[in-house]
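[1] Dropping a prediction and its sequence here:
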Amino acid sequence: MEEHQERTQQATPLKRKKAKEEGNVPRSRDVTSMSVVISSVLIFYLFGSYVFNEFKRIMIGCLSLHYGLEPMLALRNAFIEGMSIASFFLITALIFAFGSSVAQGGFFIKPFKMNLDKLNPIGGVKRLFSKESMLELIKSSFKFSVGGLILYLIMKKEIYILPLLTSMQLGMMVDKSSDIIMHTLSYGALFLLSVALLSYALERWRYEESIKMTTQELKEELKETEGDPMLKSRLRSLQREKAKKRMMQEVPTATVVITNPTHIAIALKYDKYMHAPKVIAKGRGVIAEKIKEIAKKHGIPIVEDKMLARALVKLKLGSYIPEELYRAVAKILAHLYT
């Protein structure tokens, strides 16, 4: 039966903790991609001139046989030196990628468990055409389309320079290439930043929806935690909200609403089959305003009587008015019926 209940309740701290232990955290791959590109832009901005000068030096050294007369040996030595410089980029990108992943969902190591269901070809086909897979396909198509358009616009602007690179001096060629790379990475970073923000917001929403609880789950968790104060408070709050909703649904059936006139409102119901008028809704402040709003919408009379309102608001919801208030309420009802 619990399976058919609607999940309308926000997850409790315990539910969130269990979800995190199971590896269920809001995490977007686009945020990781964005952090890698931004780290590259940052390094190019801070150390770009140094890096390109070093690569320029390696290229000049390779062409001037600085690394040896044997071509393969020279290439190997130049490659090793070049990788030692490039490794700085790689390590920084890895640090940014790891940091963005931890920032999104924290760091935890989940024990490996063999899931044979993933080897089921039928299940694989279902996952391939699932709602999540379709959403990922749309996201990927959007990213590649817009990303490709941005790259096209950049290259369209720089396309006339590319054939000239081969005729430039080595130093000028490297400098111009670095400008094009920096330009492309900067626009790419801005695009990925916007994609990452939207993607993370979507993942966060999907996560919150996936861990929502039914009312029954909330009650069972309360039992398991032996009356945890936070959960007790949450359940009481839920019960109050339900009671308030039921109370507001009764207002359209009221005979009259008594006010003081601004801070208190009490809805009374009376017919010939009742021995006395009944309090079907009451409240102060915002709730009082809501009662009056519903009463106006349904054409229910609203009567101002400060003393009577103060006396009625003390009564329990669903109770009949006491004898000492009969005369005051009867006067109002008599006036309405005449």
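    Structure received.
[2] contacts, neighbours, all on C-alpha from now
    OK.
[3] Surely residue 36 and residue 96 touch.
    Yes: using CA atoms under 8 Å, residue 36 is in contact with residue 96, at 6.1 Å.
[4] ok, second structure coming up, stack it against the first:
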Amino acid sequence: MAQGESLGQERTEQPTAKRREDARRRGQVLKSPDLTAAVALLGAVGIYSMTGPRLVADATGMVSRSLSSLPTGDLTPGEALALFFEMAGTIARLGWPLVAVPAVAAIGVQLLQTRFALSWRAAAPQWERIHPGKGFARLVSGQGAFEALKTMVKIAALGTIAYSALRADWPRLLAGGQGSAGLLATLGGFVRDLWLSVAGAYLALAALDLGSQWWRHQKSLRMTHEEVRQENRESEGDPQLKSRIRGLQRQRAMRRMMAEVKRADVVLRNPTHVAVALRYESGAMRAPSVVAKGARLLALRMVQIARREGVPVVENPPLARALYRLVPVGREVPVALYRAVAEVLAYVYALRSRKS
């Protein structure tokens, strides 16, 4: 029983992409044996329609040659063995397309249904499949009843098709044709028409089967709220832990920025809303840089640190607002603000000169 079900939660959430992919890797995909059988039969009908006349002619020739080459007396073991190998080789040469083409078609449609997902886990022996108690539970479950009903419908449909085809073609089969070639051609046509009818029935059954499988598959993949949260934690991390990490990162960034205020040349303010700290090192920097900035409480904190450390604080609302809005921390001031910043720095350097 799943964890969500044990907690009394209902599976109301749509499956995530990860859950679908995990199910596909386990071999839990939509696939219908009826569709595979239908495609295999259609492949057999197609190859027989293309090679049927030649196949009948070659088979007739084989029978004629075999009958004409029989000795008048009893066959020796060696002669019987030689005749057997000759007929087996001819049958294999004539019939391999009727086996190979349906087999390739069946394998191809099976791979397409599973999207080329080869799951050894699905093919491996499982105790649940052979355990008598679990097997009986499957039989009496809703799924077992549905499979039993589907099997009975399939048997009834195929039996009806075979009976109808045989009843319709029985006079033609009895009449046969001129010689063995005519009989083989008549029999081949009957088998081809029967295969085509059976393939159509299998296609109809496959459509119903895939529809019911899709509904059951979607239902089995549904998730509880707890399973969705658990998967998100596994793939993206615990939201609480991520929030705590982001908080610690913000604190470290804040401490670094406050440390930069102590090394700044000047702090511009507006006068309570924003504050921007600038530093310029001649020869090491191409232009003054914004080393810290903040708004409201952070701006007041920057001003407090600057005054405590003896960093000049200059009120210049237009320049402070422009630098706060346009320049990220760690970037140089834009060319358009060079003149205004240069005037502020000149004022600060003049203050230093007078103090020294």
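    Cool, got the structure. Here the structure is a predicted model, which is why all the values come from computation and not from measurement.
[5] And the TM-score between them?
    Laid over one another, the chains give 0.62 as their TM-score (TM-score structural alignment, normalised by the length of the first structure), with 227 aligned residues with a CA RMSD of 2.4 Å.
[6] which one in the first structure is aligned with residue 198 of the second structure?
    Alignment note (TM-score structural alignment): residue 198 of the second structure maps to residue 188 of the first structure.
[7] Contact partners for its match?
    Neighbour list for residue 188 of the first structure: 37, 147, 150 [criterion: CA atoms under 8 Å, 6 or more residues apart in numbering].
[8] what's near enough to touch the last one?
    Looking back up the chat, that one is residue 150 of the first structure. Counting by CA under 8 Å, 6+ apart, residue 150 of the first structure touches 187, 188.
[9] Can I take it that it is in a helix?
    Yes: for residue 150 of the first structure, which was evaluated using DSSP: H, G, I helix; E, B strand; the rest coil, the result is membership in a helix.
[10] Show me what it aligns to in the second structure.
    Using TM-score structural alignment as the criterion, residue 150 of the first structure maps onto residue 161 of the second structure.
[11] distance of its match from residue 343 of the second structure?
    Taking CA to CA, to the nearest Å as the measure, residue 161 of the second structure falls 99 Å from residue 343 of the second structure.
[12] Then residue 32 of the second structure?
    Counting by CA to CA, the separation of residue 32 of the second structure from residue 343 of the second structure is 81 Å.
[13] Those two - which one has more neighbours?
    Residue environment comparison for residue 32 of the second structure versus residue 343 gives the larger neighbour count to residue 32, 21 against 11, counting by other CA atoms under 10 Å.
[14] wait, the more buried one sits on residue 212?
    No: using CA under 8 Å as the test, residue 32 of the second structure is too far from residue 212 to be in contact (10.4 Å).
[15] what range in the second structure does the helix or strand containing residue 258 of the first structure sit on?
    Assignment of secondary structure by DSSP states H and E places residue 258 of the first structure within strand 256-259. The alignment of strand 256-259 of the first structure onto the second structure (TM-score structural alignment) covers no residues at all.
[16] Now do the strands for the second structure: every range, in order, please.
    266-270, 274-279, 289-295, 313-315 (DSSP state E).
[17] now stretch 241-259 of the first structure, how far from the centre of its chain.
    35 Å (CA atoms, centre = their mean, to the nearest Å).
[18] do stretch 127-146 of the second structure as well
    Computed by CA atoms, centre = their mean, the separation of stretch 127-146 of the second structure from the middle of its chain amounts to 29 Å.
[19] Over to stretch 168-186 of the first structure?
    Centroid displacement of stretch 168-186 of the first structure relative to its chain, using CA atoms, centre = their mean, is 40 Å.
[20] ditto for stretch 23-30 of the first structure
    The chain centre lies 11 Å from the centre of stretch 23-30 of the first structure; the measure is CA atoms, centre = their mean.
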